[in-house]
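A.B. asks: here is my input; please provide its structure:
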Amino acid sequence: MNPLIRPRRLRTTPAMRRLVAETRIHPAQLILPLFVREGLTAPAPIEAMPGVVQHSLDSLKAATADAAAAGIGGVMLFGIPSTRDAIGSAATDADGILNRATRAVAAEVGDALVVQTDLCLDEFTDHGHCGVLDARGLVDNDATLERYRDMAVAQAEAGSALLGLSGMMDGQVAAVRDALDAAGRTDTAILAYAAKYASAFYGPFREAVDSQLTGDRRTYQQDPANRIEGLREAGLDEAEGADVLMVKPAMSYLDVLADVAATAQVPVWAYQVSGEYAMIEAAARNGWIDRDRAIRESVTGILRAGAGAVLTYWALELAAEGRV
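C.D. replies: Have a look, this model is predicted:
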């Protein structure tokens, strides 16, 4: 045999492989999730996520300055209050931890990267659900939308440029867009967690935000068995005015990500969640996988499936010289 077509010619050297690579990781495509906890005076390690911490306000500002210097696209802020109640009052308090942190970060790096905030009640409620509960203990969709409206205005006024609607309530994008526009915040953008699944891979995140949840969120987050439903949810959010659509988690839902990316008329992102991070870190610490290659391969796969940007806890590491 003497085949005329030899694809291996384009794999012969590192330089050749780099030259013909179809998917590349650029710092501007990376968004770093950050946690800030009220009352801390120094960063507190998160045991389930080696290398990730809950920040104090001061360490958060330093971390976002590093993010800006690295040239990544943005940071996503999550707040952990010292007190919680049934309706998540701290979420709409102008002096609540997330809004205070947003003001500080926007002043520090708001011109260098996109300051984004998580718009959800789960960190702020004493029951750990993403919404207000009714008399039966179930999440009340429409009462929750009223809280989201108030949260949106509070976060926009604090300086958030992009609100991450992660609660999976029906009609949340339309409600928030209406509230922002009524408050004169027409320039504040909405990132809709459009296809967010009830995933086991959120486990380490529960520690990161000190979640008070008992039970699960399967009545509002999507069933992992359903692919078409993800596309439907994304279409509804886009029609309601979402500026960006999110698929979460990334790894187990690359098919949904590809579906949404193929049809959406707005940018589509994905979140490489805490469990994805923790699995690679744990396996690498045991010597079972090559850590650097696994990190790059996992993020490349998300981009290859159609994500325009990726929320990943490795954002700074990937953006560092020699890795991108």
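A.B. asks: only C-alpha atoms for contact and neighbour calcs from this point on.
C.D. replies: Fine.
A.B. asks: show me what contacts residue 245?
C.D. replies: Listed by C-alpha atoms under 8 Å, 6 or more residues apart in numbering, the contact set of residue 245 reads 191, 192, 193, 194, 234, 237, 238, 266, 267, 268, 269.
A.B. asks: now, which of the residues you listed lie within strands?
C.D. replies: Counting by DSSP state E, the part of the contacts of residue 245 found in strands is 191, 192, 193, 194, 268, 269.
A.B. asks: against residue 34, how distant is the fifth one?
C.D. replies: Just to be clear, that refers to residue 268. According to C-alpha to C-alpha, to the nearest Å, residue 268 stands 21 Å off from residue 34.
A.B. asks: cool, and residue 96?
C.D. replies: 16 Å.
A.B. asks: do the same with residue 314
C.D. replies: 11 Å.
A.B. asks: what do you get for residue 111?
C.D. replies: Distance check for residue 111 against residue 34: by C-alpha to C-alpha, it reads 18 Å.
A.B. asks: any chance of the ones in strands among the contacts of residue 245 in a markdown table, plus neighbour count and distance to residue 101?
C.D. replies: Below are these laid out as a markdown table (neighbours: other C-alpha atoms under 10 Å; distance: C-alpha to C-alpha, whole Å):
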| residue | neighbour count | distance to residue 101 |
| --- | --- | --- |
| 191 | 26 | 19 |
| 192 | 31 | 22 |
| 193 | 26 | 22 |
| 194 | 31 | 26 |
| 268 | 27 | 26 |
| 269 | 29 | 24 |
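A.B. asks: second input sequence below; structure requested for side-by-side comparison:
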Amino acid sequence: MSEFPRVRPRRLRATPALRRLTAETRLHPADLVLPMFVREGIDEPVEISSMPGVMHHSLSSLPRAVEEAAAAGVGGVMLFGVPLEKDAIGSGATDPDGILNVATRVAVDAAQGALVVQTDLCLDEFTDHGHCGVLAADGSVDNDSTLERYDEMAVVQAEAGSQLIGMSGMMDGQIGSARDALDDAGHSNTALLAYSAKYASAFYGPFREAVQSTLVGDRRTYQLDAANGREGLREVDLDIAEGADIVMVKPAMSYLDVLAETAATSTVPVWAYQISGEYAMIQAAAANGWIDLDAASYESVLSIKRAGADAILTYWATELATRLQKGLIR
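C.D. replies: Below you'll find the model as predicted:
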């Protein structure tokens, strides 16, 4: 018998072709969703300083960016509106002529059915206090009054053409309430994406700039505690029971354990959001020459897919999809 090992796992790593043939996880352009910010009052794209490469789009620059994403094979775009004026109840969110709803119509026209136009449903972009809901007299977020605003938003977004509404506010009962409102308004085919396991995270920082947030304080009374994995799974189960078509874990990077457990048990598709801080950290390290941007961005998204995500929201969606299409990722 030879003194050398018979079992050599390295055999399957010997060439690019062998590695490709035996890969356990594959990333496809259609697995990717591009978050996009559309800002009122600008005529051309403006780069977000804490998220290099990510833009505040104008209504005139939005169509081309949507078309580029579609041409790259990206599965969808998730739209966020950045209004000029904000108030205590986020009135702009339910104005059919508000920035998000106008942008939705523009994106639907540009996409021509080649990708799914999705909209974020939350009040934080539209409220002057920066919270995700209506405030009670004592300054706390009033869950049930907020649900009424969410229901109105859901219907307006569906009427603007959103095919999938991202319920990101983390109010108790939001999925069931929005589902009833949509069905009653004749939008039973509009799908709901539940931001089910959405954690209060330090990695949201750059997003605050992206939506020009005026938040003072934090959102720990309604977003999940970073210490709690089982609680995230409970939220997933509740949202599925209320009628969620898709559930999501957010952020992705620090919560891959929650993502993997969710994917192992969920009866509906499971998505994950690679958030602004995750993106910004890699961009910053690459800008300093410490890591390779192309390799690190791909590896980071692939890890989310490997953990069980059926689709990933990532600010690199168009770039990654383009490289995948051209066979530039090995």
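A.B. asks: tell me which of residue 111 and residue 34 of the first structure has more neighbours.
C.D. replies: Set residue 111 of the first structure next to residue 34 and count neighbours by other C-alpha atoms under 10 Å: residue 34 wins out with 20 against 10.
A.B. asks: need the contact list for the residue mapped onto residue 87 of the second structure from the first structure.
C.D. replies: Aligned by TM-score structural alignment, residue 87 of the second structure pairs with residue 85 of the first structure. Contact partners of residue 85 of the first structure, counting by C-alpha under 8 Å, 6+ apart, are 124, 125, 126, 127.
A.B. asks: how about the third one, what's its match in the second structure?
C.D. replies: Residue mapping for residue 126 of the first structure onto the second structure gives residue 128, with TM-score structural alignment as the criterion.
A.B. asks: its match contacts residue 91, correct?
C.D. replies: No: using C-alpha atoms under 8 Å as the test, residue 128 of the second structure is too far from residue 91 to be in contact (10.3 Å).
A.B. asks: that older thread, let's have the contacts of residue 245 of the first structure in CSV, adding distance to residue 49 of the first structure.
C.D. replies: As requested, the contacts of residue 245 of the first structure are exported to CSV (distance: C-alpha to C-alpha, whole Å):
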residue, distance to residue 49 of the first structure
191, 25
192, 25
193, 22
194, 25
234, 29
237, 31
238, 33
266, 32
267, 28
268, 26
269, 22
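A.B. asks: returning to what we had before: can you add distance to residue 184 of the first structure and give the ones in strands among the contacts of residue 245 of the first structure back as CSV?
C.D. replies: CSV is the format used below for those (distance: C-alpha to C-alpha, whole Å):
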residue, distance to residue 184 of the first structure
191, 18
192, 20
193, 23
194, 25
268, 26
269, 27
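A.B. asks: of those, closest to residue 167 of the first structure?
C.D. replies: Closest approach between those and residue 167 of the first structure, by C-alpha to C-alpha: residue 193, at 7.7 Å.
A.B. asks: matching that closest one against the second structure, which residue comes up?
C.D. replies: Match for residue 193 of the first structure (TM-score structural alignment): residue 195.
A.B. asks: one more: residue 27 of the first structure?
C.D. replies: Using TM-score structural alignment, residue 27 of the first structure sits opposite residue 29 in the second structure.
A.B. asks: do the same with residue 153 of the first structure
C.D. replies: Structural alignment (TM-score structural alignment) places residue 153 of the first structure against residue 155 in the second structure.
A.B. asks: likewise for residue 280 of the first structure?
C.D. replies: By TM-score structural alignment, residue 280 of the first structure lines up with residue 282.
A.B. asks: how about residues contacting the helix or strand harbouring that match?
C.D. replies: Assessed by DSSP states H and E, residue 282 of the second structure sits inside helix 276-287. Residues from elsewhere that reach helix 276-287 of the second structure (C-alpha under 8 Å, 6+ apart): 50-52, 202-207, 253, 291-293, 296-297, 314-315.
A.B. asks: if I look at the match of residue 87 of the second structure, how far off is residue 136 of the first structure?
C.D. replies: Residue 85 of the first structure is 17 Å from residue 136 of the first structure, by C-alpha to C-alpha.
A.B. asks: what are the boundaries of the strands in the second structure?
C.D. replies: Going by DSSP E, the second structure shows strands at 32-39, 46-47, 55-57, 76-82, 116-121, 164-167, 191-198, 246-250, 270-273, 311-313.
A.B. asks: would you turn those into CSV with distance to residue 184 of the second structure?
C.D. replies: Compiled in CSV, those are given as follows (distance: least, C-alpha to C-alpha, whole Å):
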stretch, distance to residue 184 of the second structure
strand 32-39, 29
strand 46-47, 39
strand 55-57, 33
strand 76-82, 24
strand 116-121, 18
strand 164-167, 16
strand 191-198, 14
strand 246-250, 21
strand 270-273, 27
strand 311-313, 29
